[in-house]
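>>> Fold the following and give me the result.
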Amino acid sequence: MADESERLKNEGNEWFKLSKFHKAIESYSSALEHARTPVILCNRALAYLKVELPGAAIADADEALSIEPGFVKAYYRKATGHIELGKQKEALKDLKKVVQMVPNDPDAKAKHDACEKEVKRIRFFEAILSPDAPTPSQTIVLDNLKVDASYDGPRIDGTQLTQEYVTGLMQRFKEEKLIARRDIICILLEVLKIFKSLPNFVSVSVPDDEEITVCGDTHGQFYDLLNLFKINGQCSPKNRYLFNGDFVDRGSYSLENVTTLFALKVLYPDSIFLSRGNHEGLSMNRVYGFEGEVKKKYDDGVFDLFSEVFNALPTGHIINGKVFVTHGGLTSKDDVLIEDLQKPNRFGEIPESGLICESLWADPQPMKGRSPSKRGVGLSFGPDVTEAFLARNNLKLVVRSHEVKDNGYVVEHDGKCITIFSAPNYCDSIGNKGAFIRFRGADMEPKFTTFEHVQHPGKKAMYYSSAFGGMM
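Take a look at the predicted model:
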């Protein structure tokens, strides 16, 4: 039994080296059926972290510690899982244990100190927040913002965006140049007005003889976004798009990516639709790079304004009364109607529970019913949950994103639940394809297109992330 466990563990290690993390998890899981050792549990925990299942990683680390309380690697895994969930205070507790166990390890001390510094920064930020303080948008007078005379890029005349300006913006970003600070603030203020006018779930109408393209996560992969537009055509009143969240983080061109989408929304408010993802929030932005990127490219004030805009993004969309689109998936209650999803106040940070949280964090599962999420947030929902929700709300299909897929998309739950993911070669390492769906208004039947990644210059994924001494 021990020999078979060792063989399967080594098999998992080989899959891991090839970045085939789901295969690695399968091998480690099989190994654990023969022998539950702290080493195999921590190996599987690391693979879970690679596929963004920190809840499962923390559970494996806890089991490893129940077997061997002094197993240092398990505390590292727990700390990384808590960081992935934006729970830096919990991670610091784990890293304190590590430092106690290996006080002379400089790497452990560096990770602990980096995490401690971040916790202090967050505490300071929380301490100075006041519920009565004006929002960033309320403190800005656009007319007081001037553009430096040396700036040679496109300029917004007043607050009116034109097709010429947006084309120039995309070209400038492609050349790794920034637009004027005044103009990015203008775009954020204008798109904020639009989002504030919308309900949690927005109804989208597509004429019978026209189409809409639904895209999943793009995660700061701006050059792949440009390629997507090259393949499928630029956004226009006759070429509608819906981007289903996670515009930022991980990819190191997140500012360019999300600003392009926001500029298009201002230019064509009825032709491009944007849903919030679980990464359009402060806790994720602190860890996965967007905060660091914006502050490096602009400043704190621009980042704070982005956060305010993220807090106003719609939770999802319903296309032609038939296709339900949200970033994560369905909820923990059986009797939820669309009107119930319209009730929560979405204007704030993503809550840790409730309908909005579940909509942005949930995942489908093959078995019936519901299960706790391996992410550590939200839940997993089965085909019976999907079928009941669709029947109750007179819908035909759920489209969600939130998970990388080898081919860019997966159809599950008897064809009634589609996952779409539009960031090919995710994090510059996974090797997956991207995909998008086209729906014609007349029948709303999905037609899939997959595409490969393109090369991009400069910074690799996670370049701007708060890496806590390399843990991420």
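>>> Please count neighbours and contacts with C-alpha atoms only from this point.
Noted.
>>> The stretch 151-300 of the chain: helices as residue ranges?
163-174, 181-196, 222-232, 254-267, 282-288, 290-297, 300-310 (DSSP state H, counting those that start in this stretch).
>>> Which strands and helices lie in contact with the first one?
Pointing back at helix 163-174 there. In terms of contact count using 3 or more CA pairs under 8 Å, 6 or more residues apart in numbering; DSSP states H and E, helix 163-174 is assigned the packing partners helix 254-267.
>>> so the helix it packs on versus helix 163-174, what angle?
Here helix 254-267 runs at 170 degrees with respect to helix 163-174, directions being taken by axes from the mean of the first three to the mean of the last three CA atoms, to 10 degrees.
>>> another one to check against the first:
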Amino acid sequence: MNGELEISIGKLEEAEKCKESANILFKKMMYNEAIELYSKAIDLNPNIAVYYGNRSLAYLKTECFGYALNDATKAVELDKNYIKGYYRRAAAYMSLGKFKQALRDFEAVTKARPNDKDAKSKYLECNKIIKKIAFEKAISVTDKSISDIIDFESICIEDEYKGPSLLNEKDVSLNFMKELMETFKNLGKLHRKYAYKILLDAKELFKKQPSLVDITIPTNERFTVCGDIHGQYYDLYNIFQLNGLPSPENPYLFNGDFVDRGSFSVECIFTLLGFKLLYPNHFFMSRGNHESETMNQMYGFQDEVKTKYSSEMADLFTEVYNWLPLAHCINNKILVMHGGLFSRDGVLLEEIRNIDRNRQPPEEGLMCELLWSDPQLSPGRAPSKRGIGIQFGPDVTKEFLRTNNLDYIIRSHEVKHLGYEMAHDDKCITVFSAPNYCDTMGNKGAYINLDGKTLTPSFKTYEAVPHPDIKPMAYAHNLLSMLS
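Next up is the predicted model:
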């Protein structure tokens, strides 16, 4: 008995040491390493709410919202009075756009602590979001889109405007794009009339494309695939410095998550849409999970557009994003999508091509999984660490490639230390192009060069470049920062 008691006490002490060490790593923003130690503490002593609560916060930092939700729920089950557990779970719900569930947790805290001003503030802020969404839904124009009601012709160009101009309001030119990029680099702004024109023209262009777009790379040409940019305009500018501006001889595919988190999302998206209009057959854009209204409400893009332009323009962006293609197939051999593969075998490329995408991303099905899924090391499928989509193993990738006669897939969606990762016997490639993500992660950025003859990926990595002193998440909803 005494021996067993000593072992038990030893485990308790070791668990506490693991937690304390994990806390130190967390403060250093070494979140994955902290998660490992919190997990070890839980293995040693699975009955402490704080261990789950702390790991939940680390999962939130790494965008594993599903895991964060599970841990917070476990923490509350272990200790009904553990207030941080309710906050962590509310943060996970908020991150997934589940505002009503988050409100229930804030309400539980206010009932437990009726005199807690902080709890009351969070409850009121969340309730405000829910009422705002309901109000906007109630007054929304159901029979007309924003693009139908914009009085484009009445917008005047003021004499004092010195930025780039679309001559005679005609199509985008290379000179316009060069001037636009330099204007953005110097914290200038595109006139709202030209901004509206780019959005309206881009929407019409995307509407003509299928949900799966075929791309052909000639044998003697190079093609570049970029991953998430997330509003890091100065790193996007650097990509074009390193790899050359887009052109018919230097085509690009940007694989989703152009906006949110980074505070120069407006500059990123207008640059990318401008090049799409300039080179419609040599510049491609896939939808990411952050090209959605819910994500934009929480992670900054919507308020950035409202600050720099208007609410009306923010709504028009939503319409444009609804028409973005969901995937691209290169030379009939490489499928490129933002997230990953599917919850069932047997999915054919033709099914992807025919997806009705003109909508907000659903919470299940092919469209959802294309935007949200992630690879895992173990075979089979598992619930997503994000709380939406799935995780898929190497056997799932192999079967999908065999079914569709493909060589490999390219996806993005996840921060990688080197900016890229090859998994599933090199048949599942992740590329992430936002270095030092959110100014905290310390990762490199990367892009992929392909040649049309071999389709062998060549990875180019780079460090983050300096940017003006406007922090990431500057436009994000203040409730997210309140919960962190």
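>>> Among the helices of the stretch 151-300 of the first structure, which comes closest to P366 of the first structure?
Nearest to P366 of the first structure among the helices of the stretch 151-300 of the first structure is helix 282-288 (27.6 Å), distances taken as CA to CA.
>>> What span of the second structure is the closest one aligned with?
Under the alignment (TM-score structural alignment), helix 282-288 of the first structure falls on residues 293-299 in the second structure.
>>> And stretch 381-397 of the first structure, by the same measure?
Going by TM-score structural alignment: stretch 381-397 of the first structure matches residues 392-408.
>>> Superposed on the first structure, what's the mean shift for the match of helix 282-288 of the first structure?
With mean CA distance after the TM-score superposition for the first structure, stretch 293-299 of the second structure departs from the first structure by a mean of 0.2 Å once superposed.
>>> out of the helices of the stretch 151-300 of the first structure, which comes closest to E63 of the first structure?
Comparing the helices of the stretch 151-300 of the first structure by CA to CA, helix 282-288 comes nearest, at 25.8 Å.
>>> Alignment lookup: P457 of the second structure to the first structure.
Match for P457 of the second structure (TM-score structural alignment): P446.
>>> check contacts around that match.
P446 of the first structure makes contact with 437-439, according to CA atoms under 8 Å, 6 or more residues apart in numbering.
>>> aligned partner of A59 of the first structure in the second structure?
Matched across to the second structure, A59 of the first structure falls on N70, judged by TM-score structural alignment.
>>> try L178 of the first structure
Checking TM-score structural alignment: L178 of the first structure goes with K189.
>>> Ok, K87 of the first structure next?
Alignment note (TM-score structural alignment): K87 of the first structure maps to K98 of the second structure.
>>> From T318 of the second structure, how far out is its match?
Counting by CA to CA, to the nearest Å, the separation of K98 of the second structure from T318 of the second structure is 19 Å.
>>> Give me the contacts around stretch 61-78 of the first structure.
Stretch 61-78 of the first structure has contacts (CA under 8 Å, 6+ apart) with 37-39, 41-42, 45-46, 57-58, 91, 94-95, 97-98, 101.
>>> Endpoint to endpoint, it covers what distance?
Length of stretch 61-78 of the first structure, first residue to last, CA to CA: 6 Å.
>>> Distance from it to the middle of the chain?
Relative to the centre of its chain, stretch 61-78 of the first structure is centred 28 Å away, using CA atoms, centre = their mean, to the nearest Å.
>>> Could you pull out the buried residues of it?
By neighbour count on 16 or more other CA atoms under 10 Å, the buried set for stretch 61-78 of the first structure is 61-65, 71-78.
>>> quick one: the counterpart of V323 of the first structure in the second structure and R344 of the second structure, what's the gap?
Applying TM-score structural alignment, one finds that V323 of the first structure aligns to I334 in the second structure. Look at I334 of the second structure and R344 of the second structure: by CA to CA, they are 20 Å apart.
>>> who has more neighbours, these two?
A side-by-side neighbour count of I334 of the second structure and R344, using other CA atoms under 10 Å, places I334 first with 20 against 11.
>>> What distance do you get for the more buried one to I410 of the second structure?
Separation of I334 of the second structure from I410 of the second structure (CA to CA): 7 Å.
>>> Now do the shared contacts for these two.
Shared contacts of I334 of the second structure and I410, defined by CA under 8 Å, 6+ apart, are absent.
>>> check contacts around E11 of the first structure.
Neighbouring residues of E11 of the first structure by CA under 8 Å, 6+ apart: 24, 27.
>>> what residue of the second structure matches up with it?
Structural alignment (TM-score structural alignment) places E11 of the first structure against S21 in the second structure.
>>> Please, which helix or strand holds that match?
Element membership for S21 of the second structure (DSSP states H and E) is helix 2-27.
>>> Report the aligned residue range of the first structure for the helix or strand that that helix is followed by.
For helix 2-27 of the second structure, the following helix or strand on the C-terminal side (DSSP H and E) is helix 31-44. Matched against the first structure by TM-score structural alignment, helix 31-44 of the second structure falls on residues 21-34.
>>> Could I get the buried residue list for stretch 358-377 of the second structure?
If you call a residue buried by 16+ other CA under 10 Å, then stretch 358-377 of the second structure has these buried ones: 360-361, 366-376.
>>> which bit of the first structure covers it?
Mapped onto the first structure using TM-score structural alignment, stretch 358-377 of the second structure covers residues 347-366.
>>> So what's the gap between that stretch and the chain middle?
Its chain's C-alpha centre and that of stretch 347-366 of the first structure lie 12 Å apart, by CA atoms, centre = their mean.
>>> Quote the end-to-end distance of it.
Terminal residues of stretch 347-366 of the first structure are spaced 33 Å apart (CA to CA).
>>> which residues sit against that stretch?
Residues from elsewhere that reach stretch 347-366 of the first structure (CA under 8 Å, 6+ apart): 276-278, 281-282, 308, 311-312, 315, 326-332, 341, 344, 346, 373, 377-383, 402, 412-413, 417.
>>> make it 6 Å
Identification of contacts with stretch 347-366 of the first structure by CA atoms under 6 Å, 6 or more residues apart in numbering yields 277-278, 311-312, 327-331, 378-382.
>>> Leaving out sequence neighbours, find the closest residue to the alignment partner in the second structure of C417 of the first structure.
Counting by TM-score structural alignment, C417 of the first structure corresponds to C428 in the second structure. Leaving aside its chain neighbours, C428 of the second structure sits nearest to I409 (5.1 Å; criterion: CA to CA, 6 or more residues apart in numbering).
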